[in-house]
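Visitor: Have a look; sequence and predicted model below, questions after that.
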Amino acid sequence: MAEEAHSAASAYRAHAAAFQDKSVVYAYRYRPIYPSATFDLLVQLMGTRPGAVLDVGCGSGDIARQLVPRVERVDAVDFSSQMLERGRQLPNGDHPALRWLYGRIEEVQLQPPYALVTAGESMHWLDWHIVMPLLHDVLQDGAYLAMVGRQITPDIWSLLGDVVPRYRADFYLPQSQERQEQGLFQQVGESTTEAYAFVQSLADVVESYHSRAGFSRERMGPLKAAAFDREAEQALLAAYPDGVVPFQVRAQITWGVPQKKTPDVL
C-alpha cells in the first residue's frame, strides 16, 4: 500500500510539468487575483522580523509581485522559465527587490534566512518529505510557512458538471491533510479573507481552465481541447444565458511550521 501511495504521488507530481506549457502560461491571466487583504495578513505574519520572503512555486508572481514593495526582498522560485518570463512582464515584475529564481526549490541557490515562506497553490505539487525539512532550515526562528489558496464560488471543478472529469488529463490527489497528519507541517493558524466580486465572460471562463495542469492544450491535443471548449461553453450558456459568470473570490491562508523530521523517525 505504501509503494502504491508513493507511486500515485509521483505520478501526480509529474503533472506539474504542464506549467511549462505555453498554453498554460498564456491562460493563467484568466485566473482571478488574490484579494488585497491576503497581503496584509502575510505581512502581519512576519511580525517584527525584518527580512526576506521566499515564494515557492511562484508561477508568474501573483504573490511575489504584490508582496515585494512591502518587504525587504522576495526570492521567487519556479521550475517553469515561461512562467518566470511572464512574471517579469507584469506589474512589479522588474522590482529591484524581486529575485526570480529558475529551478526546483530543492536545487536553486537560496539566500536564507527568510522571515516568511509563501506558497500560492503550489505545495500540493511538491514532495513534502524533501521540501519541508528544507523550508525548516531556511526560515528564521519563529517564522512561518504560509500556504495561500483561492476559494472561488461557484467552484470551478463543479461548475461544468460532468464535463470536467471527462476531459481532464490529470487526476486529483488530496495529500496535504495526510502529510500534516504525518507531522511534516505543524499548523498554527488559518484565515479566510472577505470575498470580492469577479465577473467573467463565458469565453474567459473556458480559457481559464487551460491554465490548469489537466487542461493544457498541448497535452489535450487540438481536437480534444476544441471539443472541451465547445461543451464547456454550451454548459455555461445553459446556466448563464446572459453570457457572463459572477464569481465570489476569497483567499484562504494556512500558516505554520515546517518540520525537520516526521515523528516516526525522531
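Guide: Cool, the structure landed.
Visitor: contacts, neighbours, all on C-alpha from now
Guide: OK.
Visitor: Report the buried residues of the helix or strand containing G87.
Guide: G87 belongs to helix 81-88 when assigned by DSSP states H and E. Within helix 81-88, the residues scored as buried using 16 or more other Cα atoms under 10 Å are 81-88.
Visitor: another structure for you, compare them:
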Amino acid sequence: MTDSQSPPYPAEVFDVLESLLDEPTHVLDVGAGDGALARPLIARGRIARIDAVDTSAELIAAGRELPGGCRPDLHWIVGAVDRVPLDGPYSLVTAGSRLYWLPWKRTMARLAEVLSAQGFVAIVEHGYRRALQPIAEELVARGLFRKTGEHRTMPTPYAVDGTQPVDVVATVVWGRPIIRA
C-alpha cells in the first residue's frame, strides 16, 4: 500500500507548514514514503528544495512516478534519517506517522543537528475523524521534543471511488527537538 492510497492531507496542512518557513527555505521530509507531504508542498512554489528521506526504495520509486515526483527541487534519499548524508540546514523538518517507527532519541538528535537556528520540526498526523496517534505528545513526555504550537484542521470530506465521503482531519504540532545525553 502506498501513501497515495491513504486520504490526502487537507490543504490547510500546507498553509500551516508554509507559515513555519524561514530562510533558507529548505525542507527535510522524514519518513517521506511516496511523498504525500513533499510533492504537494514543493508544488506550491514557496520552497527552494525538499529532501525526502525514507527507508523504502519501493515507496520512493512510487513517489517518483506520481504527479510532481520528478521535480528537480525534490530530492529523494533512500535510507535511515539518522544515518544518511543530509544537506542542511533546514528551516523546516516535516514528519508524519512513520516517525512512530524510528529510533526517537537518535532521530531527534539528528534533526537538532540539521535544523536551522530558527527552524521547526512539524509532526503531521492525519486520518479519518478518529483519535490520532499522539506521537508529538509521546516525544514531549519522553523529554525529546519541546512543543511550541499546534493546529488541527477542519474536517475535509474525502471519498474513494464514489463511496460515501468521510471526514479527514489533520493535526500539525511544531516545535524543537531536545538533545538528551
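Guide: Good, I have the coordinates. Because the structure is predicted, anything quoted here is derived from the model rather than measured.
Visitor: that older thread, which bit of the second structure covers the helix holding G87 of the first structure?
Guide: The aligned range for helix 81-88 of the first structure in the second structure is 57-64, by TM-score structural alignment.
Visitor: What mean distance separates that stretch from the matching residues in the first structure?
Guide: Taken over the aligned residues, the distance from stretch 57-64 of the second structure to the first structure averages 0.3 Å (mean Cα distance after the TM-score superposition for the first structure).
Visitor: And the next helix or strand past the helix holding G87 of the first structure?
Guide: That would be, after helix 81-88 of the first structure and using DSSP H and E, strand 98-102.
Visitor: ok and that next one relative to helix 81-88, angle-wise?
Guide: If you take axes from the mean of the first three to the mean of the last three Cα atoms, to 10 degrees, strand 98-102 of the first structure sits at 170 degrees to helix 81-88.
Visitor: what stretch of the second structure does strand 98-102 of the first structure fall on?
Guide: Counting by TM-score structural alignment, strand 98-102 of the first structure corresponds to 74-78 in the second structure.
Visitor: who's in contact with that stretch?
Guide: 38-39, 42, 49-57, 60, 84 (Cα atoms under 8 Å, 6 or more residues apart in numbering).
Visitor: so the longest helix anywhere in the second structure matches what in the first structure?
Guide: Ranked by residue count, the top helix of the second structure under DSSP state H comes out as helix 104-114. The alignment of helix 104-114 of the second structure onto the first structure (TM-score structural alignment) covers residues 128-138.
Visitor: cool, stretch 148-156 of the second structure as well?
Guide: Against the first structure, stretch 148-156 of the second structure falls on residues 188-196 (TM-score structural alignment).
Visitor: Show me the contact partners of that stretch.
Guide: Residues contacting stretch 188-196 of the first structure (Cα under 8 Å, 6+ apart): 35, 37-38, 248-257.
Visitor: likewise stretch 4-22 of the second structure?
Guide: For stretch 4-22 of the second structure, using Cα under 8 Å, 6+ apart, the contacting residues are 34, 36-37, 40-41, 46, 91-92, 118-120, 122, 124, 126-127, 151, 153, 156, 158, 168-172.
Visitor: buried stuff in it?
Guide: 7-10, 12-14, 16-18, 20-22.
Visitor: Identify all contacting residues around stretch 136-145 of the first structure.
Guide: In contact with stretch 136-145 of the first structure (Cα under 8 Å, 6+ apart) are residues 45-46, 112-119, 135, 255-260.
Visitor: Try it again at 7 Å.
Guide: Here stretch 136-145 of the first structure makes contact (Cα atoms under 7 Å, 6 or more residues apart in numbering) with 46, 112-118, 255-260.
Visitor: on that earlier part again, so which of the contacts of stretch 74-78 of the second structure sit within strands?
Guide: 49-54 (DSSP state E).
Visitor: Can you lay out the residues you listed as JSON lines showing distance to G69 of the second structure and neighbour count?
Guide: Shown next, in JSON lines, are those (distance: Cα to Cα, whole Å; neighbours: other Cα atoms under 10 Å):
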{"residue": "R49", "distance to G69 of the second structure": "13", "neighbour count": "20"}
{"residue": "I50", "distance to G69 of the second structure": "11", "neighbour count": "23"}
{"residue": "D51", "distance to G69 of the second structure": "12", "neighbour count": "22"}
{"residue": "A52", "distance to G69 of the second structure": "10", "neighbour count": "27"}
{"residue": "V53", "distance to G69 of the second structure": "13", "neighbour count": "26"}
{"residue": "D54", "distance to G69 of the second structure": "14", "neighbour count": "23"}
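Visitor: Take the residues you listed and lay them out in JSON lines including distance to I135 of the second structure.
Guide: Putting these into JSON lines (distance: Cα to Cα, whole Å) gives the following:
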{"residue": "R49", "distance to I135 of the second structure": "26"}
{"residue": "I50", "distance to I135 of the second structure": "23"}
{"residue": "D51", "distance to I135 of the second structure": "22"}
{"residue": "A52", "distance to I135 of the second structure": "20"}
{"residue": "V53", "distance to I135 of the second structure": "19"}
{"residue": "D54", "distance to I135 of the second structure": "18"}
